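Visitor: My questions are about this predicted structure, shown below with the sequence.
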Amino acid sequence: MDAWPLRHLVLRTPRLELRPDDDEGLYELVDVARAGVHDPAVMPLGTPWTDDLANDNGFSMVKFYWGRRAQFEAKDWNISFIARHEGKVIGVQEIGARDFGVLREVGTGSWLGLKYQGNGFGTEMRIAVLQFAFDHLGARIARSGAWVGNHASNRVSAKLGYVHDGTVGLAPRGERLEHVRLRLDAANFVRPEWNVSVEGLAECVQLITS
């Protein structure tokens, strides 16, 4: 038994490599975030963590990901895949679940460095974890969400087969905004012509699918 079997997990797409976060990757991820994730005048994230970057140089961000790793449990888990293009960190793609062995549902979220946006990387990252969930873990439903006005994210979701599943009010900067909940059933997933390559799953599959 490996003390941390998730370290062997790798997802590969035509252009990207996704691995669960480690410390060296997190330090690179902080640099990507500090270079910009979104227009400062707009908050596209449910939790406004980017507002703190200028004050603590990414200290809170690193602690958040450390906390995610420390809280990992078989029945309540989240994997933060650091995405790399040509060896460079470009962002993070998350996937998580509670009681996956019974519910067979996952949730996803992601962000990209501003300079890497507009190249289809966000779509490719999400397809990678959706194929991972549906084809390798046996998930039946994937959930996501985006602000009503986040047209880019909502276009990606619609293209992949997601449907609206209601809205919820959130206030990331103290003002109410409408967040669209999205649902994708495995049978409705609009697949690309390529398939994600998955390595190292045998070492950690029991942790994820129990």
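Guide: Everything's here; your move.

Visitor: contacts, neighbours, all on C-alpha from now
Guide: OK.

Visitor: start to end distance for stretch 168-183?
Guide: 14 Å (Cα to Cα, to the nearest Å).

Visitor: Now find how far off-centre that stretch is within its chain.
Guide: A distance of 18 Å separates the centroid of the chain from that of stretch 168-183, by Cα atoms, centre = their mean, to the nearest Å.

Visitor: Now do the buried residues in the helix or strand hosting Glu24.
Guide: When elements are assigned from DSSP states H and E, Glu24 belongs to helix 23-34. Burial within helix 23-34, assessed by neighbour count using 16 or more other Cα atoms under 10 Å, is assigned to Gly25, Leu26, Tyr27, Leu29, Val30, Val32, Ala33.

Visitor: how about the last one, what does it touch?
Guide: Read it as Ala33. Residues near Ala33 by Cα atoms under 8 Å, 6 or more residues apart in numbering: Thr50, Leu53, Gly113.

Visitor: what two of the buried residues of helix 23-34 are the furthest from one another?
Guide: The distance between the two most remote of those (Cα to Cα) is 12.3 Å, for Gly25 and Ala33.

Visitor: was I right about Ser110 contacting Gln93?
Guide: Yes: using Cα atoms under 8 Å, Ser110 is in contact with Gln93, at 4.4 Å.

Visitor: between these two, which one's more packed in?
Guide: Higher neighbour count among Ser110 and Gln93: Gln93, with 22 against 18, using other Cα atoms under 10 Å.

Visitor: From the rest of the structure, what touches the helix or strand that one falls within?
Guide: Per DSSP H and E: Gln93 is located in strand 88-98. Strand 88-98 is contacted from outside by 25, 28-29, 32, 75-84, 105-113, 116, 125-126, 129, using Cα under 8 Å, 6+ apart.

Visitor: got another, please set it beside the one above:
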Amino acid sequence: MHLEEWTMEEQEQLIHFMTTNTWPFHGIPHPGRDMIEKAIEEGGYESDEVKTFWVENEEGEKVGIVKIYDLQDEIPLFDLRIADVSRGLGYGPKALRLVAEYVFGLKEKKIRLEGHTRQDNLAMRKTFERAGFVKEAHLRNAWFSPRENKYYDAVTYGITREDFIMGTTTPVIWEDGDKPKVFVSPRRIPDFPDSFESERLLIRAPKIEDAPDALRAIQRSLEGLRKWMPWAKPEPELHMTEESLRKAIANFITRQDLRFHIYHKETGEFIGSSGLHRIDWSIPKFEIGYWLSKDFQGNGYMTEAVVRIEQFAFEQLGARRVEIRCDEANMKSRRVAERAGFVLEGILKQDSLSPDGNVLRNTCIYAKID
């Protein structure tokens, strides 16, 4: 992946990119052609103060664009935008690291790089964090949305030259007397695809448009889910499912948690969800969780999905340990683990509460190691 400098000869490509994608967390989510043409004419994309770059993936596809401005100052700013179809694929953190590499590689020694976003733009906030930026400000009612005629909170993230060069992340000292802690990432997280297949299933990262499919499956399976899943206790609604997916997408982008949606390859039907959770990249180790729609139980789909996800964890992510944890009384979940070849390592007595909070439960720990 790399940055390719935009030129005035590519004006039409820029206009097409900006007007055919949507920008829900920007002041103008659907900019028109006239607006982009005017910005180009006034030097908004190329001048002594501004440089614009295409974000290109390994196949040379233009998956995003970034504008770096205030280049005459010691503290440049940037505006990073990823195309609709390319979101959720991990391009954001990689692009942001490339932006930092460009800025701190300039002959004029820039002292820091910063960016701003709306407080509820979780994907962008995770992108900042994944790229080594630190939250430095939270401004209440500072981001106006003309479309909604409403103010949102704004947040500022920054990275210093020293942190970038040393590969460290130094938190802000918010109170006098606090001592800063320096975090050094223990292990590079590998690149990996966001979808893969088994014999009958497509297993892929979640998308926001999956919400209606997931909601229907949850609604049809509530009786069974509520026995074991605390998140299934409230009556599900579309906005709740969408909010859950936004968080899952953000966590997938930043590699903090990897939720997967499972679709039937022949029919295209949503049949359930799984994923790799409680991730410790320093080992690396993962926990597989799963639930299956009531309509598709009894056909071996979840066992097939778990076997494939386990293979993905060991082969693509370099896992040294993969676990499955489930309630001792959840015999369906236990049978999936056993059919997938996981070994029961132990049972933790009185380890958790039932979803209603009234009963102490035992937890089975199944595992495979490399």
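Guide: All right, it came through fine. This structure is a prediction, so every number in the text was calculated from the model and none was measured.

Visitor: Got a TM-score for the pair?
Guide: Here the TM-score for the pair of chains, by TM-score structural alignment, normalised by the length of the first structure, is 0.75; 180 aligned residues with a Cα RMSD of 2.3 Å.

Visitor: what comes up buried for stretch 275-283 of the second structure?
Guide: Residues of stretch 275-283 of the second structure classed as buried: Gly275, Leu276, His277, Ile279, Trp281 (neighbour count, 16+ other Cα under 10 Å).

Visitor: farthest pair in these?
Guide: Gly275 and Trp281 (15.2 Å).

Visitor: residue ranges of the helices in the stretch 1-150 of the second structure, please?
Guide: Assigned helices in the stretch 1-150 of the second structure, in chain order: 11-20, 33-41, 91-104, 122-130 (criterion: DSSP state H, counting those that start in this stretch).

Visitor: Of all the residues in the third one, which ones are buried?
Guide: Okay, so that is helix 91-104 of the second structure. Within helix 91-104 of the second structure, the residues that qualify as buried by neighbour count (16+ other Cα under 10 Å) are Tyr91, Gly92, Pro93, Lys94, Ala95, Leu96, Arg97, Leu98, Val99, Ala100, Val103, Phe104.

Visitor: same check, this time on the first one
Guide: Using 16+ other Cα under 10 Å as the test for burial, helix 11-20 of the second structure gives Leu14, Ile15, Phe17, Met18, Thr19.

Visitor: so where do the strands sit in the first structure?
Guide: Per DSSP state E, the first structure carries strands over the ranges 10-12, 16-20, 76-85, 88-98, 105-112, 141-147, 163-170, 177-185, 197-199.

Visitor: Identify the residues contacting the fifth one?
Guide: For strand 105-112 of the first structure, contacts defined as Cα under 8 Å, 6+ apart pick out 37, 90-98, 100, 122, 126, 133, 139-145.

Visitor: what does the last one give?
Guide: Contacts of strand 197-199 of the first structure with the rest of the structure, by Cα under 8 Å, 6+ apart, involve His8, Leu9, Val10, Leu11, Arg12, Thr13, Phe132.

Visitor: Report the aligned residue range of the second structure for that strand.
Guide: The counterpart of strand 197-199 of the first structure in the second structure, using TM-score structural alignment, is absent.

Visitor: buried stuff in that strand?
Guide: For strand 197-199 of the first structure, by 16+ other Cα under 10 Å, it's Val198.

Visitor: where's it relative to the chain centroid, distance-wise?
Guide: Its chain's C-alpha centre and that of strand 197-199 of the first structure lie 17 Å apart, by Cα atoms, centre = their mean.

Visitor: Could you do the third one as well?
Guide: Taking Cα atoms, centre = their mean, one finds strand 76-85 of the first structure lying 6 Å from the centre of the chain it belongs to.

Visitor: ok so, going back, save the strands of the first structure as CSV, and put in distance to Arg68 of the first structure too.
Guide: Supplementary listing: the strands of the first structure in CSV, determined by distance: least, Cα to Cα, whole Å:
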stretch, distance to Arg68 of the first structure
strand 10-12, 18
strand 16-20, 11
strand 76-85, 7
strand 88-98, 10
strand 105-112, 14
strand 141-147, 18
strand 163-170, 22
strand 177-185, 23
strand 197-199, 22
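
Visitor: So for Val156 of the first structure, which of these sits nearest?
Guide: Checking the strands of the first structure against Val156 of the first structure by Cα to Cα gives strand 141-147 as the closest, at 10.5 Å.

Visitor: sorry, back to before: pull out the buried residues from the contacts of strand 88-98 of the first structure.
Guide: Looks like the contacts of strand 88-98 of the first structure have 25, 29, 32, 77-84, 105-113, 116, 125-126, 129 buried, using 16+ other Cα under 10 Å.
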